[in-house]
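Participant: Okay, sequence plus prediction incoming.
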Amino acid sequence: MQAAELFEQKIKPPEVARRLRVSAKSAYQWHQVWRDGGVQALASRGPSRSRCRLSPWSLEKFAAHLEEGPAGHGWVEDHVWTASRVATRISRKFHVTYSVSGATRLG
């Protein structure tokens, strides 16, 4: 919101960049967004997240699938679901690819 206040004072993007310690490119982008939509357009929308590629039904079905344990799906050396194993099961069961880190964020 500091950028919007500076733009309202007719301060140019290069000076806004200097004052806020950001790149000039960012300040020019903010300026364009501010001109098109005002202060509200610059408001944070929070951290971006990828949309879940599994439907709510698939997530529910998969949760039940996980309750069978890793041994029920071929991992008999130990009884621990790892992120790698979860990603592998999603791929095999639903034909949807998740990275290991992506699998840790399912919920």
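Facilitator: Perfect, I can see it now.
Participant: going forward, measure contacts between C-alpha atoms and count neighbours the same way
Facilitator: Noted.
Participant: ok, now which ones touch Leu106?
Facilitator: Leu106 is in contact with Cys52, counting by C-alpha atoms under 8 Å, 6 or more residues apart in numbering.
Participant: roughly how far apart are Trp34 and Ser44?
Facilitator: Distance, Trp34 to Ser44, by C-alpha to C-alpha, to the nearest Å: 13 Å.
Participant: Give me the more crowded residue out of those two.
Facilitator: More neighbours surround Trp34 than the other of Trp34 and Ser44, with 19 against 8 (other C-alpha atoms under 10 Å).
Participant: In addition, the following structure is provided for comparison:
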Amino acid sequence: MRYAQGGGLTDAERTTRERLRLQAVERFEAGQKNTEIAAGLRVSVRSVERWRRAWREGGEAGVLSKGSPGRPRLSEAQITRLERELERGPLAHGWADHRWTLARIKTLIGRLFHVCYTVEGSWRLLKRHGWSWQQPTRRAIERDDEAVEVWKRETWPRVRAPRRSAGPGSSSRTKPGSQ
């Protein structure tokens, strides 16, 4: 089954779907045919065929929901260790500057736990555990904010070129008298 925008089922939808499968199991046991069950439950015959195969192979447990496919792959202890390693900083892990990027965090997770996350998956993992997205501001180390304000107030008005008027010789689109 495919879902719009790559999404899956919510917990409530998964529970509803599981209830349908359990109703189908009751009908399997009663000897109903796949087409009858599909019409009665308003699902595709193909879904009923899949459910019947799972029921034959695993009984009622075979049709129960397996849970969210997006369940976390790291334990709480691993996440705690990841947070400690992130706090140590990128320099401690061999990168040349002080910036954590999602690609670096993805690599760190792979190195520490031998688990492969996508860049987006590593962002979701961090966000789920209270980390926020931040981008460092680029500023010169020697920057003097007070001196910058003085320069903007006193020097900039003197060096800024005055605006030219739209008189003759300008690049105005309209020609004189053409209105």
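Facilitator: Great, that's in hand. These numbers come from a predicted model, not from an experiment.
Participant: At the geometric centre of the second structure, which residue sits there?
Facilitator: Nearest to the mean C-alpha position of the second structure, counting by C-alpha atoms, centre = their mean, stands Glu120 at 4.8 Å.
Participant: Next one: the aligned residue in the first structure for it relative to Lys61 of the first structure, how far apart?
Facilitator: Counting by TM-score structural alignment, Glu120 of the second structure corresponds to Ser101 in the first structure. Ser101 of the first structure sits 21 Å away from Lys61 of the first structure, going by C-alpha to C-alpha.
Participant: before we move on, what about Arg92 of the first structure?
Facilitator: On the measure of C-alpha to C-alpha, Arg92 of the first structure and Lys61 of the first structure end up 14 Å apart.
Participant: What of Glu15 of the first structure?
Facilitator: 54 Å.
Participant: Quick check: longest helix in the first structure by residues?
Facilitator: The longest helix of the first structure (DSSP state H) is helix 24-42.
Participant: residue range for that one in the second structure?
Facilitator: Taking TM-score structural alignment, helix 24-42 of the first structure hits residues 45-63 over in the second structure.
Participant: picking that back up, surely the match of Glu120 of the second structure is in contact with Val86?
Facilitator: No - assessed by C-alpha atoms under 8 Å, Ser101 of the first structure is found out of contact with Val86, at 10.5 Å.
Participant: by contact count, what packs against the longest helix seen in the second structure?
Facilitator: Scanning the second structure for the longest helix, with DSSP H as the assignment, gives helix 11-29. The criterion is 3 or more C-alpha pairs under 8 Å, 6 or more residues apart in numbering; DSSP states H and E, and the helices and strands that helix 11-29 of the second structure contacts are helix 34-41, helix 45-58, helix 60-63.
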